[in-house]
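>>> This is a predicted model, with the sequence first.
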Amino acid sequence: MANVEVSLKEAMTAIDGALGAALVDYTSGMALGTLGGGKELDLTVAAAGNTDVIRAKVRTMEMLGLQDDLEDVLITLGGQYHLIRLLRSRSGAGLFLYLVLDKGKSNLAMARHQLRRIEAELEL
């Protein structure tokens, strides 16, 4: 089992094209940990903004009466993928992993696979 810091390091090193990673509490919008990013990618701001994305999707699913789990949300930009993966464990309720990838250097299917593996090993 891995803690937050180890999990974020794993995301940044094991996933090709990773530019930044964060663990986010979507009830508060606070990033519980970040790694990577930089001047052009403020992970704290992105964490807060993507909290609104998750809240809106959860609300929409409730309004539609969908009785299913939200696994992940993909946002595709011209040069980047933004992948948001909700944690499924009881201790991870209300949290998501946020990963930003360089579109030209990453493999989206492999990134999703690796993020699921990192989630499974994350201990909170």
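Yep, that arrived. Note that the coordinates shown come from a computational prediction; the quantities given were computed from them, not determined experimentally. Numbers count the residues shown, from 1 in each chain.
>>> For the rest of this, base every contact and every neighbour count on C-alpha atoms.
Noted.
>>> Now do the contacts for the spatially most central residue of the chain.
By Cα atoms, centre = their mean, the chain has its centre lying nearest to residue 98, at 2.0 Å. Residues near residue 98 by Cα atoms under 8 Å, 6 or more residues apart in numbering: 21, 22, 23, 24, 47, 82, 83, 84, 85.
>>> what do you get for residue 71?
Applying Cα under 8 Å, 6+ apart, the residues near residue 71 are 85, 86.
>>> If we use 10 Å, what do you get?
Contacts for residue 71 (Cα atoms under 10 Å, 6 or more residues apart in numbering) come out as 84, 85, 86, 87, 88, 96, 116.
>>> ditto for residue 37
Here residue 37 is in contact with 18, 19, 20, 21, 22, 43, 44, 46, 99, 100 (Cα under 10 Å, 6+ apart).
>>> then this one, side by side with the first:
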Amino acid sequence: MNIETALKEAMAVNGAIGAALVDYESGMCLGTAGGGRDLDLEIAAAGNAEVVRHEMRMMATLDMDESIEDILVTLHRQYHLIRVLTRDGAYMFLYLALDRERANLALARHSLRRIERELAL
């Protein structure tokens, strides 16, 4: 599946507010869907790229032989789910912002995992 289709699939997740595919080295969006006045996806992407880079550095410092699957930021009204792509040399993540009242976090994680598997870069 291409980036546009992947983001449409992410937006089909119950409670989705916005989705993006982000290069975490630069913080630049490779594609976005949703968002709007209450969620600036470009700013969220750049900020979450910092979170991913920080976690990667921390794992290297701790000499952990692990890879990050996803990172969850829980707010009062939203979930922000970051799914790090684990492809050859890919420095990207799928980002999905969800309304907590409407979202099912387990199903959202499952959906992002499926989208990641089917995404052609």
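All right, it came through fine. Everything quoted here is computed from the prediction, not taken from an experiment.
>>> re the thing from before, between all of the contacts of residue 71 of the first structure, which two are separated the most?
Largest separation among the contacts of residue 71 of the first structure by Cα to Cα: 84 and 88, giving 12.7 Å.
>>> Please enumerate the shared neighbours of those two.
71, 96.
>>> Which one's more surrounded, the two?
Neighbours were counted for residue 84 of the first structure and for residue 88 using other Cα atoms under 10 Å; residue 84 has more, 27 against 16.
>>> secondary structure class for that one?
strand (DSSP: H, G, I helix; E, B strand; the rest coil).
>>> Enumerate every residue touching it.
21-24, 47, 50-51, 53-54, 71-75, 96-100, 112, 115.
>>> could you measure the residue in the second structure that it lines up against against residue 10 of the second structure, distance?
When the second structure is aligned by TM-score structural alignment, residue 84 of the first structure is paired with residue 82. Applying Cα to Cα, to the nearest Å, one obtains 12 Å for the distance of residue 82 of the second structure from residue 10 of the second structure.
>>> Find residues that contact each of the two.
With Cα under 10 Å, 6+ apart as the test, residue 82 of the second structure and residue 10 both reach 19, 20, 94, 95, 96, 97, 112.
>>> For the second structure, which segments are assigned as strands?
16-23, 28-34, 70-74, 78-84, 92-99 (DSSP state E).
>>> Right, I'll call it a day here.
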